[in-house]
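A.B. asks: Fold the following and give me the result.
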Amino acid sequence: MFQRIPSHRFFAEYFGILVRQCQPKSCASDRRSNLRSYHMETEMRPTDHPNDDTGAGQQPLQVQRIPVITLSLIAITVVVYMILTLNGGSQNTQVLLRYGAKDSGLIWEGQYWRLITPIFLHAGLTHLILNAFSLFQLGSLIEFMYGRTRMLVIFLASGFLATLASTLASPNISVGASGAIFGLFGALFYFGLRNPVIFRAVFGVRIYMVLALNLIMGVVIPNIDSFAHLGGLVGGFVTAFGLGLPRERLPRSPKTKIAYAVCAAVFFLGFTLYALNPSKNSWRYHYYSGQSLLMRSNYARAAERLVRANELKPDNEKVAELAAIALYADVASKPITVNDASVARAKLKKALQLNPQLEEAQALLDRINQLGP
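C.D. replies: From the prediction side, this is the model:
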């Protein structure tokens, strides 16, 4: 998942993300053969001769070839991108907000549909192409391993948890499917946990290096929502843990299946309740909400929230600077009369106290002082 950034930075995030990238054809063919053998060994069904114990009455099921869910998800993101482009541009902050970008303040105000919609929004053509390409490569593999229904559940649940993590950890608007794509990585690692021999034969240690590189780049490169990536990774693993593989070498008992599913559900429910009910005495709650209000031009409420955030976190320069901007914007956005002058002066003085470098606030204060005491 990306926060709004210039398009050239998008190239960095998925450098090396694809499992089969830069592999010789013969090597890739061997890896596909190993995966195919997994299906053939574990996906046997009896024919109409149940008493035939010779093995001749068992045949491998047909392995699905077309990744229907993966292609459908890509098609949806392309259609949504076209809609954004035709209605103001996919890199326009207000357009992204209108169509469902992740915004912590709005989510905490009850717009819970924003926990899913950011997955299908992309900021720019480069962002869309990279995520679509990555989704096709990794999504096709997961759909092949888990089946269509499980793959869809894993993708959506991972994106949901990715947005929740971003809601808790970042006040910035963010969009993109990369959190859900990291969730597919999580599902891939669960497959490795259940089938370590095949996993090592197909992917080796390279997959861990690829994941580590992407997580590190998410931290090092500015404006990449690494919290969403980490949340998606965990969400994908937990969802795969709860669902299980359609064909297990060591099949789970019915009680074990239920226990695993309940554990995954409890994890999701607990994290959701925690993320959607922040403490009203937390500086993050007031800071995130204030930034959201400021972006929506609700300057008066934004100033209240951000000043409160500054009171709770006085050593945070970003909070102080944003609170000063909100106070200045609240005064500057309204016509000032003689009766309002004293209140306006107090707000501007507070803004300058928080950020003495805010020249616009000093200039406006000078003009108000000319109105008289």
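
A.B. asks: going forward, measure contacts and count neighbours with C-alpha atoms only.
C.D. replies: Fine.

A.B. asks: What ranges does this structure have for its strands?
C.D. replies: Counting by DSSP state E, the chain has strands at residues 2-3, 44-46, 58-60, 174-175.

A.B. asks: In JSON lines: those strands, plus distance to S226.
C.D. replies: Shown next, in JSON lines, are the strands of the chain (distance: least, CA to CA, whole Å):
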{"stretch": "strand 2-3", "distance to S226": "8"}
{"stretch": "strand 44-46", "distance to S226": "41"}
{"stretch": "strand 58-60", "distance to S226": "41"}
{"stretch": "strand 174-175", "distance to S226": "11"}
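
A.B. asks: for comparison, sequence B:
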Amino acid sequence: MTRLHRFEHLRLAQAFSDYLTGQKVKNSIEHSEFSYEIVLDDERQLPIAEQALTEFLANPTQSKYLSASWESGNTNSAPEQLSYANTDLFSNFKQHAGILTHSLFIVCCVIYGLIAFGVFNPLNSFLAFYQQQPFDYLQSWRFITPALLHFSLLHIVFNLLWWWQLGGIVEKQHGKQRLLLLFLFSAIASNLAQFFVVGPYFGGLSGVVYALIGYCWLFGQLDKSSRVQLPNGMFVILLGWLVLGFIDILPANLANYAHLVGLLAGLLLALVCHKLKL
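C.D. replies: Predicted coordinates:
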């Protein structure tokens, strides 16, 4: 099989795929988290497909492309991708990620609900980071559990959406053990950094989220064929938010050092895993 081109939108990919089929070029669509890739069944047809691609990209709205699906009567092409795009919201949520991603998502929601209803004060709870040194290692969970605490709806929505999106990719492609390692490593590292630089009063999954951002972006750069990836444009935008947090112009109190160290932890883990071919 030969990989021809990646489209960001399913409709464009499907239209071009159907047009190729009409030209007797056998192909399929492979779906990754951020793109739809045209794959040729027969490498000998690559010159024909490349010429067709050049013409398609120059003017994808031509009637011959818009009518290609109707003419081919194609209802079976790329069934996984089409079903993925058309499933209901709950099915999409469930299928995108695995048990670890979903479990931590639910745990964070439950804890936030308890905080919102005033059941306990998060910063003085058994889930908060240590308030002083030396650390009591009999309560070592405190190195990790601040990542589960969120203090506003915007805070938890932002973190959990990225956790589900990127954590789901890592768990599906690299396994739950890799995601667990990334979570533990980045949570401990980012929490320690925030404590030593700023103090003990912080919480949130943002350090882990930035670790996922760094891991997915760098792994995708090191292995172009990997489905674990993050587009350069999205990486730059999220890096910009990190910088804005340090400039202190955002209308929120951010754990900036947790974000930075989490990002570095994710980049480091991606590099090590790639080098060790894990």
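
A.B. asks: TSV for the strands of structure 1, including distance to E304 of structure 1 and mean neighbour count?
C.D. replies: Below are these laid out as TSV (distance: least, CA to CA, whole Å; neighbours: other CA atoms under 10 Å):
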stretch	distance to E304 of structure 1	mean neighbour count
strand 2-3	26	23
strand 44-46	65	14
strand 58-60	65	15
strand 174-175	24	30
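
A.B. asks: And the ones you listed: which comes nearest N131 of structure 1?
C.D. replies: Closest approach to N131 of structure 1 among the strands of structure 1 (CA to CA): strand 2-3, 10.3 Å.

A.B. asks: just how off-centre is that closest one within its chain?
C.D. replies: Relative to the chain's own centre, strand 2-3 of structure 1 is displaced by 8 Å; criterion: CA atoms, centre = their mean, to the nearest Å.

A.B. asks: Which strands or helices does it pack on?
C.D. replies: Identification of packing neighbours for strand 2-3 of structure 1 by 3 or more CA pairs under 8 Å, 6 or more residues apart in numbering; DSSP states H and E yields strand 174-175.

A.B. asks: Give the aligned range of the strand it packs on in structure 2.
C.D. replies: The alignment of strand 174-175 of structure 1 onto structure 2 (TM-score structural alignment) covers residues 202-203.

A.B. asks: now stretch 302-310 of structure 1
C.D. replies: Under TM-score structural alignment, the alignment places stretch 302-310 of structure 1 onto no residue of structure 2.

A.B. asks: ok now that stretch, how far from the chain's centre?
C.D. replies: Distance, stretch centre to chain centre, for stretch 302-310 of structure 1: 27 Å (CA atoms, centre = their mean).

A.B. asks: Please apply the same query to stretch 15-23 of structure 2.
C.D. replies: Taking CA atoms, centre = their mean, one finds the center of stretch 15-23 of structure 2 at 31 Å from the center of the full chain.

A.B. asks: List the buried residues for it?
C.D. replies: Across stretch 15-23 of structure 2, burial judged by 16 or more other CA atoms under 10 Å covers A15, F16, S17, D18, Y19, L20, T21.

A.B. asks: ok, residues contacting the helix or strand containing the third one?
C.D. replies: Spelled out, that is S17 of structure 2. Under the criterion of DSSP states H and E, S17 of structure 2 resides in helix 10-22. With CA atoms under 8 Å, 6 or more residues apart in numbering as the test, helix 10-22 of structure 2 has contacts from 6-7, 26-29, 35-38, 49, 52-53, 56, 60, 64-66, 68-69, 71-72, 74.
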